[in-house]
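> Would you be able to build a 3D model of this:
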Amino acid sequence: MKRNHVRYAAFVAVLLGVGPGVLPAAASPRTLTVHPGESIQKAVNAARAGDTVLVQAGTYRESVTVKTSGVTLRGVGPRTVIVPPQKKAAPSRKGAIGCVEGGKGICVVGLRNKPVANVTVSDLKVTGFSSVGLWSLATDRLTVQRVRAERNGKWGISQEHSTRGVFRDNVARGNGDAGLYLANTTMSEKGATDSRGLVVEGNALQDNRNGLTILRLRNLTVQRNHMTGNCAGLLVIGDENKPRAGALTISGNQVLHNNKYCAKTARLPFVQGSGIVLAGAENALLTHNVVAGNSGRSPLSGGIVLFKSFVGAVNEKNHVDENWITANAPADLVNQNATKGSNLFRGNFCRVSIPAGLC
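Coordinates of the predicted model:
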């Protein structure tokens, strides 16, 4: 009996971290600080899950790739600026296009069968890249907050083939395509994927081609964003593939004066004066948005517009309820679907609709 008591005491001592059998403690989270003139990438490469790479104020001429789960990359606000390197990057030996070779500023990249998880990027500015300011692929629970993405050639902030992302309180301004671009994939036309609760909240999206583009995604929330000065404030794009884009909530957004002119593309006519556009979407709820002053002569022009996708897929089972929609042209509400009655318009404040009777 005494022998058993001694063994039990030794076991308790090990659990409490005392005695000769002490187990090694888990590594404590670290803060790796980067100063001007030092390499952000070097610190990111050294970071382990739970670590924070803190980038001090200054201008850093590099691209940064994050592939480790649980890492936080944080600046001290818009005074932490990431811009393209002065020297052109040498091609990869394996032929792959990396972050810097692809003209991207920050890349958060996992594998399609093993996403990088719980990465946070915050409190910095990324500007002047030929392609994308911040690009993410194959991530889970990525958080991007208080990032300023300005004057990048294509997208300000983008995400593909990912789940449960959070994009909050960012500024995307003056980018060549979408300020914020969220997609299943841009490489092929497939059915919409389940984002598993992606959140887009409190962002300021201004003077881009589109403020926010959502391509073939389902199960997400877009709320309390401010979109102005774009060609289109918000585009939700689907097609005839199954499942359809949609099953999302768009609420409490301000979509104002998106009257910039953008020339036509292979998929869309010219765009100007478009507030919120659904193209081939289903089961979307648009509620308590303020959509005002969006005016143009494009087929996509108007306050809230239901427009056939470029392959002719119609919008179905969408609810447009209790929005304030005013001073838009050619109309506040536009429903171009051939199928009547499949979308519901209820309790909206508006004056002019196409066809008549939706207000």
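> Only C-alpha atoms from now on, for both contacts and neighbour counts.
Noted.
> and Val6, which of the three is it?
helix (DSSP: H, G, I helix; E, B strand; the rest coil).
> Leu182 versus that one, what's the distance?
Noted for Val6: a distance of 60 Å to Leu182, by C-alpha to C-alpha, to the nearest Å.
> Tell me which of these two has more neighbours.
Legend: neighbour count by other C-alpha atoms under 10 Å for Val6 and Leu182, higher for Leu182 (25 against 10).
> this one next, for a side-by-side:
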Amino acid sequence: MKKRHIALMLCPAPLVASCVAAATPEVAERTHTVHPGESIQRAVDSARTGDTVLVLPGTYHGSVKVTTPGITLRGTGDATVIEPVAKSTDDCGKRGNGICVAGTAKKKLKGVTVADLKVTGFSHAGVVSVGSDGLTVRHVTADKNGVWGLAEERSQRSTYQQNTARYNGDAGIFLANTIDTEQGATDTRNTLLSGNRLQGNRIGVTIRRLRDLTVTDNDITGNCAGVMVVGDENKPKGGALTVRGNRVVQNNKYCPKTERLPFLQGSGIVLTGVEKTDVTGNAVTGHSGSSPLSGGIVLFKSFVGATNDNNRIRDNSLQDNHPADVVNQESTARGNTFVHNACRASKPAGLC
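Have a look, this model is predicted:
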């Protein structure tokens, strides 16, 4: 502070303003442009907080790992394509992921944006985030990836908006507290999934052991199941979230059983082992199947015995769902309410 004061004293009066600017320089935000044949990773590694890495149209082979806070990785839409390399040498690619946004156990990675590009053909996930805070994923197409299109764990305040996730092996969008560890649900601090198109996946959206998020205005069709909100017996329980205003139509693809779930077919919105979830204003149409999870909106006791409690199913429009528009398989659950739903058939009767 003393040196800056001395510098001002030495400046002639008309030049004081320019001397102040010289004494307190601002670091300009930069754009790092990547052309076909160049390395996206090299540009990302050279970027500083506030910078943009702009990837021009073309097909780029290899994974990208982001560890710098506050940078934007942006393409030019579906003309910017990221695909796997034959033999990956980085840890993101070795795990079969396309783009990795990576914080640490002690420090979350803040303010990263991934936008306007296509990630396809990776054996695990198109875009995966671990330990992020304030991540934005926007206008990304994630298709034909082996497990998930877009995924995250141990993250908070994320926004997934106007993305397309299609033909991925498991969920189009998969959000979890942790992927590999059983523990109580964590608070996402208002994560938002809005305006995404989810088609032809095993599950359109999976929310696993999380709280405080909103799934709204998404177009979910042609999957085996549309939306699955999943909890377990740990505390706090998954839930305290909103599924609102989504178009969930004809998720009738057949998917065989896994270690976690029976076969899936014809499931619109499924709640299993969660609490205080508000399912409201959704249009759920044209589901048909004989899976234990089939139906328009289904409340299903989890396979580890956790009940759905104090959930609100209200103001939804349901039609042509079989075995019923609303299915409540809970006999020991508490406090679930079904109000003002426009539907024809429910199991048990009386929920429409």
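> how many neighbours does the nearest residue to Ala342 of structure 2 once chain neighbours are set aside have?
Among residues not flanking Ala342 of structure 2 along the chain, Ser317 sits closest, at 4.8 Å (C-alpha to C-alpha, 6 or more residues apart in numbering). A count of nearby residues for Ser317 of structure 2, using other C-alpha under 10 Å, gives 20.
> Trace Ser317 of structure 2 over to structure 1, please.
Under the alignment defined by TM-score structural alignment, Ser317 of structure 2 corresponds to Trp324 in structure 1.
> so who does that match touch?
Trp324 of structure 1 is in contact with His288, Asn289, Val290, Val291, Ala292, Asn348, Phe349, Cys350, counting by C-alpha atoms under 8 Å, 6 or more residues apart in numbering.
> what separates the fourth one from Glu322 of structure 1, distance-wise?
Here the distance between Val291 of structure 1 and Glu322 of structure 1 works out to 11 Å (C-alpha to C-alpha).
> what about the two, which has more around it?
Val291 (28 against 18).
> gap between the equivalent of Ala225 of structure 2 over in structure 1 and Asn208 of structure 1?
The alignment partner of Ala225 of structure 2 in structure 1, by TM-score structural alignment, is Ala232. Here the distance between Ala232 of structure 1 and Asn208 of structure 1 works out to 8 Å (C-alpha to C-alpha).
> again with Ala25 of structure 1
Remark: distance between Ala25 of structure 1 and Asn208 of structure 1 (C-alpha to C-alpha) = 49 Å.
> between these two, which one's more packed in?
Neighbour totals were compared for Ala25 of structure 1 and Asn208, and Asn208 leads with 32 against 7 (other C-alpha under 10 Å).
> Report the contact partners of the more buried one.
By C-alpha under 8 Å, 6+ apart, the contact set of Asn208 of structure 1 is Ala172, Arg173, Gly174, Asn175, Gly176, Asp177, Ala178, Gly179, Gly229, Asn230, Cys231.
> Next: Gln223 of structure 1.
By C-alpha under 8 Å, 6+ apart, the contact list for Gln223 of structure 1 reads Val199, Val200, Glu201, Gly202, Thr249, Ile250, Ser251, Gly252, Asn253.
> Can I get those residues in a markdown table including neighbour count and secondary structure?
Below are those laid out as a markdown table (neighbours: other C-alpha atoms under 10 Å; DSSP: H, G, I helix; E, B strand; the rest coil):
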| residue | neighbour count | secondary structure |
| --- | --- | --- |
| Val199 | 19 | strand |
| Val200 | 23 | strand |
| Glu201 | 21 | strand |
| Gly202 | 20 | coil |
| Thr249 | 19 | strand |
| Ile250 | 21 | strand |
| Ser251 | 21 | strand |
| Gly252 | 19 | coil |
| Asn253 | 22 | coil |
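> Pick the one among the residues you listed closest to Arg267 of structure 1.
Of all the contacts of Gln223 of structure 1, Ile250 has the smallest distance to Arg267 of structure 1: 23.7 Å, by C-alpha to C-alpha.
> what residue of structure 2 takes the place of the closest one?
In structure 2, Ile250 of structure 1 lands on Val243 (TM-score structural alignment).
> Touching, Gly172 of structure 2 and Gly149? I think so.
Yes: between Gly172 of structure 2 and Gly149 there is a contact under C-alpha atoms under 8 Å: 4.7 Å.
> shared neighbours of those two, anything?
The contact sets of Gly172 of structure 2 and Gly149 overlap at Ala142, Ala165, Arg166 (C-alpha under 8 Å, 6+ apart).
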